[in-house]
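[1] sequence unavailable; structure follows:
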């Protein structure tokens, strides 16, 4: 086991936390030559786990999405790493950086991987690194912790559907192009489970406009989760653009969103809602074709319904 730095060098705010981490986690086994995937806070520094604090002290190398960001994070906890102990592994170099990490692991070093915030390899980089380490036959150890996806779901109050089924779909970031984003929203409109989305502040208004076509379907919006100005609201999707424009501050910060399951309908016929959405944007034949692909319903039935809707 590596020696830990003396307490006199630690950040005063986390001296007790680091000591608690050592007391709670130091007796556990930390294999050499293993990659440790470590979740870090999504905003509130106090959301770090004791095991993560101990492992970050113990690690020979900390691979990270942004070395400057991670160095500042570690120093906030009173953990000092030299520049040589920090290795950049981000979306632009991840494929090449895998080889560097493998070399360190094969030397018996403990390598921690952290993204800028939250759990790596979900929406952040890290999946290629984990896959490469596993393909090489080496050990990957996850250290669970903060996740914007799970954080918002726990506060959204998502209920099981009328059949008693629960669960959710993680869709992450939708396409940036307007036409592709609209098509993705239409596809999600047929999803019976809750859908979790992520979005950046500079694209949130465009996403709000795209989601507005879903009408009364409930949407839980989480902005700046765990931070000082955290805001969580549940509202109909159609009201999302208005909710954003009501306060200029609401377009700031990172977003997680939960699209709640669609309300059950009594109709056993074709999915009218999806077809209506498509007919509003596309020619009849194209709308019918896409509706059949999205819903799995017979094209002939959808075509008859489309004619009726157009006539109405």
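    Good, I have the coordinates. Note that the structure is predicted; figures quoted are calculated from it, not measured.
[2] hey, let's count contacts and neighbours off CA atoms from now on
    OK.
[3] tell me which helix or strand residue 16 sits in.
    Secondary structure assignment for residue 16, by DSSP states H and E: helix 15-25.
[4] packing partners for that helix?
    helix 50-58 (3 or more C-alpha pairs under 8 Å, 6 or more residues apart in numbering; DSSP states H and E).
[5] quick one on the thing from earlier: which residues does the next helix or strand after the helix holding residue 16 contact?
    Using DSSP H and E, the helix or strand that follows helix 15-25 in sequence is strand 34-38. The contact list for strand 34-38, computed with C-alpha atoms under 8 Å, 6 or more residues apart in numbering, reads 52, 105, 108-114, 119-120, 130, 133, 138-145.
[6] now the angle between helix 50-58 and strand 34-38, please.
    Angle of strand 34-38 versus helix 50-58, following axes from the mean of the first three to the mean of the last three C-alpha atoms, to 10 degrees, is 130 degrees.
[7] roughly how far does residue 300 sit from residue 273?
    17 Å (C-alpha to C-alpha, to the nearest Å).
[8] ok, now residue 203?
    Relative to residue 273, and taking C-alpha to C-alpha, residue 203 is found at 26 Å.
[9] and the two? Which one has more around it.
    A direct count of neighbours by other C-alpha atoms under 10 Å for residue 203 and residue 273 places residue 273 higher, at 15 against 11.
[10] structure B:
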């Protein structure tokens, strides 16, 4: 490992409540000269709210659409000895967010990769769900099309513990209908708008959760936990 290489810090940021930023995360964001972020405007606002001066700090856009192009650029800066923080818009980088390509490239090059742990919607939802947490599978975002989701849900196995999905709010009711078809007796836990003003938790079978939602339009960020029976 080169002694003069910079370090790549994967910095978790709040998923809603600014008070969830850690002291260590704030210090790293204050010290590094480069911050790679999904949306420079979003991260710029976060720095402002944390009272971190942007002067002399370079924000580089790093997201799904440019990850393959930007990863080598970041590696080049790290090889030159510049430290870099990687952040997503919310939560832990690399967890259903861009990050793994530059992490792999950094490790392959012998560059130190340092986790700065903190908020993660999947773990936060699990911790308050009351569903089994000794074994769980993080599945990322549900498939975009209904037919694929039905196949996805049909193969969920009881002995695999709890499954964790991210669901676009606009699809939540349809997802519950699909679960009712293939896993009607499963235990479901919905965590919506975690750590935010309108945080909400709903639990029950898919049909019971749909009944609780009623006819309202579901908004916000949704984490869906499923424990098959």
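    That came through fine. What you see is a predicted model, and the numbers here were worked out from it, not measured in a lab.
[11] still on that earlier bit, which residue numbers in structure 2 does the helix holding residue 16 of structure 1 align to?
    Helix 15-25 of structure 1 corresponds to no residues in structure 2, going by TM-score structural alignment.
[12] could you list the buried residues of that helix?
    15, 17-22, 25 (16 or more other C-alpha atoms under 10 Å).
[13] narrow the contacts of strand 34-38 of structure 1 to those in strands?
    Counting by DSSP state E, the contacts of strand 34-38 of structure 1 place 111-114, 139-143 in strands.
[14] most widely separated two among these?
    For these, the farthest-apart pair by C-alpha to C-alpha is 114 and 139; their separation is 16.4 Å.
[15] now do the strands in structure 2.
    8-11, 34-37, 58-61, 84-87, 113-116, 136-141, 162-168, 187-192, 200-204, 221-227.
[16] make TSV out of these and add mean neighbour count.
    Converted to TSV, the strands of structure 2 look like this (neighbours: other C-alpha atoms under 10 Å):
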stretch	mean neighbour count
strand 8-11	26
strand 34-37	24
strand 58-61	18
strand 84-87	27
strand 113-116	16
strand 136-141	15
strand 162-168	22
strand 187-192	23
strand 200-204	17
strand 221-227	24
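[17] in JSON lines: those, plus distance to residue 71 of structure 2.
    Formatted as JSON lines, the strands of structure 2 follow (distance: least, C-alpha to C-alpha, whole Å):
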{"stretch": "strand 8-11", "distance to residue 71 of structure 2": "12"}
{"stretch": "strand 34-37", "distance to residue 71 of structure 2": "10"}
{"stretch": "strand 58-61", "distance to residue 71 of structure 2": "11"}
{"stretch": "strand 84-87", "distance to residue 71 of structure 2": "11"}
{"stretch": "strand 113-116", "distance to residue 71 of structure 2": "14"}
{"stretch": "strand 136-141", "distance to residue 71 of structure 2": "22"}
{"stretch": "strand 162-168", "distance to residue 71 of structure 2": "25"}
{"stretch": "strand 187-192", "distance to residue 71 of structure 2": "32"}
{"stretch": "strand 200-204", "distance to residue 71 of structure 2": "37"}
{"stretch": "strand 221-227", "distance to residue 71 of structure 2": "28"}
